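In: Predicted model and sequence below, questions to follow.
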Amino acid sequence: MKKFTLIFIAIIAFALPQPTFAQTNDYASTLSDCAAKSIMDVNSTGCMIGVAAPDFTARTVDGKVIRLADLKGKVVVLNFWFIACAPCHVEAPVMKKISGEFSKDDVVFIAIAREKDADLKKYLADEQFFANNIADPKSAICKNVYRVFGFPTTIVVDKTGKIQYYSLGGMTSEAAVDKVLHAKLVPAIKGALENKTLK
């Protein structure tokens, strides 16, 4: 019997509430247009490439304040997830390994979890993820700023603040995740480091 890798997407409401952080209309309108027919068009069409990433300011679980605008000149990898997300757990070890591959480069990995601070700290005590972990219990960043409607979602922001990679959804096989992320995410990070913009 053939084995199939199923793709799962954790869907949340795709509403457009009033933002509580700075953001660009270009991002919100492009994402809305992109997903108008199908949310998977965001993956398949590359419509978010070249769009300015919305700014946000947040505090990590260990107290460090991060502002996206302050990271210009570096490549930023944003990973949106939550603890009960099964595909997020499959992806986590691969993402952690990839972050280690770029530890000596100007790449900042930021994990943004739709969790309470205390719950995220408790989880990370046993399952350390990236160096920069942000709790986003009210979805202030996930929903209000980045309009995330599928988990996990990973975005690569280049040195100028523009998106060079946008992927939503995950897989049930770690081997499949490893193959896909090394075929797509890793080249996107390397390209952003070399200032090779895709759009």
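Out: Nice, I can see it.

In: Every contact and neighbour count from this point should use C-alpha atoms.
Out: Fine.

In: Does anything pack onto whichever helix in the chain runs longest? Which helices or strands?
Out: Counting residues, the longest helix found in the chain (DSSP state H) is helix 86-101. Applying 3 or more Cα pairs under 8 Å, 6 or more residues apart in numbering; DSSP states H and E, we find helix 86-101 packed against strand 170-171, helix 174-183.

In: at 10 Å instead, please
Out: strand 7-8, strand 10-11, strand 75-81, strand 107-113, strand 150-151, strand 170-171, helix 174-183, helix 185-193 (3 or more Cα pairs under 10 Å, 6 or more residues apart in numbering; DSSP states H and E).

In: take the one below as the second:
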Amino acid sequence: MKKTGNIIIWVAVLALLIIGAYVVYNRGDSEEYIEDKIAGDINKDRVADDEEDGTEQENKIMAPDFTLTDLDGNTVKLSDYKGKIVFLNFWASWCGPCTSEMPEFEQVHKEFLKGDDAVILAVNLTDGFRETEEKARKFIDDNGYTMKVLLDTTGSVAQNYNIYSIPTTYVINRDGSIVTYMEGARRGKVLLDILEELKK
């Protein structure tokens, strides 16, 4: 009887933990929560821009510059895109949530090509084991994606951006400062909405 009572208690505790994790997960993934977070981050960035006492750079976090090679063998620097809004997406072909957002990101990339305001840089976590250049290239080619893919073969860029889970997308403003970041798969509309907000 005592053993049965202990089992019931443990099952109840486990159920509470699962429910709690579900609530936290869904709160962090809800569109309303994401929109509120991004709006707050964008407004903080604007407050820093409005400072007139010369301390605005102290209120901003500048995106670490980097140099990586793209799938065509070209050397690409983040600073090459200063003056544009950069959506820096960290991904791998083995990551389900990463691949699920790629079709919409590709459509957003095509929208960005119509103007000169923004760019998507897709940083592949090319560790040489679970993810190789060949796997990344095959995934991109098989799906006909045309967005700029960069190969982080040493993991240094992911480390500098504190990437603990993928996909993660950083939003970098025209001056090179970090506006916000988003963990988990995102709809393409989120990127377009952020761009429109930053263009105001």
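Out: On my side now, so go ahead. Since the structure is predicted, the reported quantities are computational estimates derived from the model, not experimental observations.

In: rewinding a little: against structure 2, what's the mean shift for the longest helix of structure 1, could you check?
Out: Compared with structure 2 after fitting, helix 86-101 of structure 1 deviates on average by 1.0 Å (mean Cα distance after the TM-score superposition for structure 1).

In: ok, residue 108 of structure 2 to residue 8 of structure 2 distance?
Out: With distances taken as Cα to Cα, to the nearest Å, residue 108 of structure 2 is found 50 Å from residue 8 of structure 2.

In: Ignore what I typed, I meant residue 168 of structure 2.
Out: For residue 168 of structure 2, the distance to residue 8 of structure 2 - Cα to Cα - is 39 Å.

In: what does residue 156 of structure 2 give?
Out: Taking Cα to Cα, one finds residue 156 of structure 2 at 48 Å from residue 8 of structure 2.

In: now swap in residue 67 of structure 2 and tell me
Out: 56 Å.

In: Between those two, which has more neighbouring residues?
Out: residue 67 (15 against 12; other Cα atoms under 10 Å).

In: All the helices of structure 2, residue numbers only.
Out: 2-29, 31-50, 96-112, 133-143, 156-160, 188-199.

In: which residues in structure 2 does the longest helix of structure 1 align to?
Out: Counting by TM-score structural alignment, helix 86-101 of structure 1 falls onto residues 96-111 of structure 2.

In: Same question for stretch 68-76 of structure 1.
Out: Counting by TM-score structural alignment, stretch 68-76 of structure 1 sits on residues 78-86 of structure 2.

In: List the buried residues of that stretch.
Out: 78, 81, 84-86 (16 or more other Cα atoms under 10 Å).

In: Can you tell me which of those lies closest to residue 21 of structure 2?
Out: residue 86 (32.0 Å; Cα to Cα).

In: hmm, back to that, got the contact list for the match of stretch 68-76 of structure 1?
Out: 63-68, 88, 116-121, 169-179, 194-195, 198-199 (Cα atoms under 10 Å, 6 or more residues apart in numbering).

In: Between the two ends of that stretch, what distance do you get?
Out: 9 Å.

In: what's the residue nearest the centre of structure 2 in contact with, if anything?
Out: Closest residue to the average C-alpha location of structure 2: residue 169 at 0.9 Å, with Cα atoms, centre = their mean. Residue 169 of structure 2 is in contact with 86-91, 120-123, 163, 180-186, 191, counting by Cα under 10 Å, 6+ apart.

In: What subset of those residues is buried?
Out: 86-91, 120-123, 180-183, 185-186, 191.

In: Please point out which parts of stretch 179-186 of structure 1 sit buried.
Out: 181, 185-186.

In: tell me the most buried of the helices of structure 2?
Out: helix 96-112 (a mean of 17; mean count of other Cα atoms under 10 Å).

In: wouldn't residue 70 of structure 2 be in contact with residue 152 here?
Out: Yes - look at residue 70 of structure 2 against residue 152 with Cα atoms under 10 Å: they come within range, at 9.3 Å.

In: Pull up the overlap in contacts between those two.
Out: 123-124.

In: Comparing these two, which residue is more hemmed in?
Out: Between residue 70 of structure 2 and residue 152, counted using other Cα under 10 Å, residue 152 has the larger neighbour count: 22 against 18.

In: Can you give me the distance of the alignment partner in structure 2 of residue 127 of structure 1 to residue 8 of structure 2?
Out: Taking TM-score structural alignment, the alignment pairs residue 127 of structure 1 with residue 143 from structure 2. From residue 143 of structure 2 across to residue 8 of structure 2, the span is 49 Å (Cα to Cα).

In: what's the match of residue 127 of structure 1 in contact with, if anything?
Out: Residue 143 of structure 2 makes contact with 102-103, 106 under the criterion Cα under 10 Å, 6+ apart.
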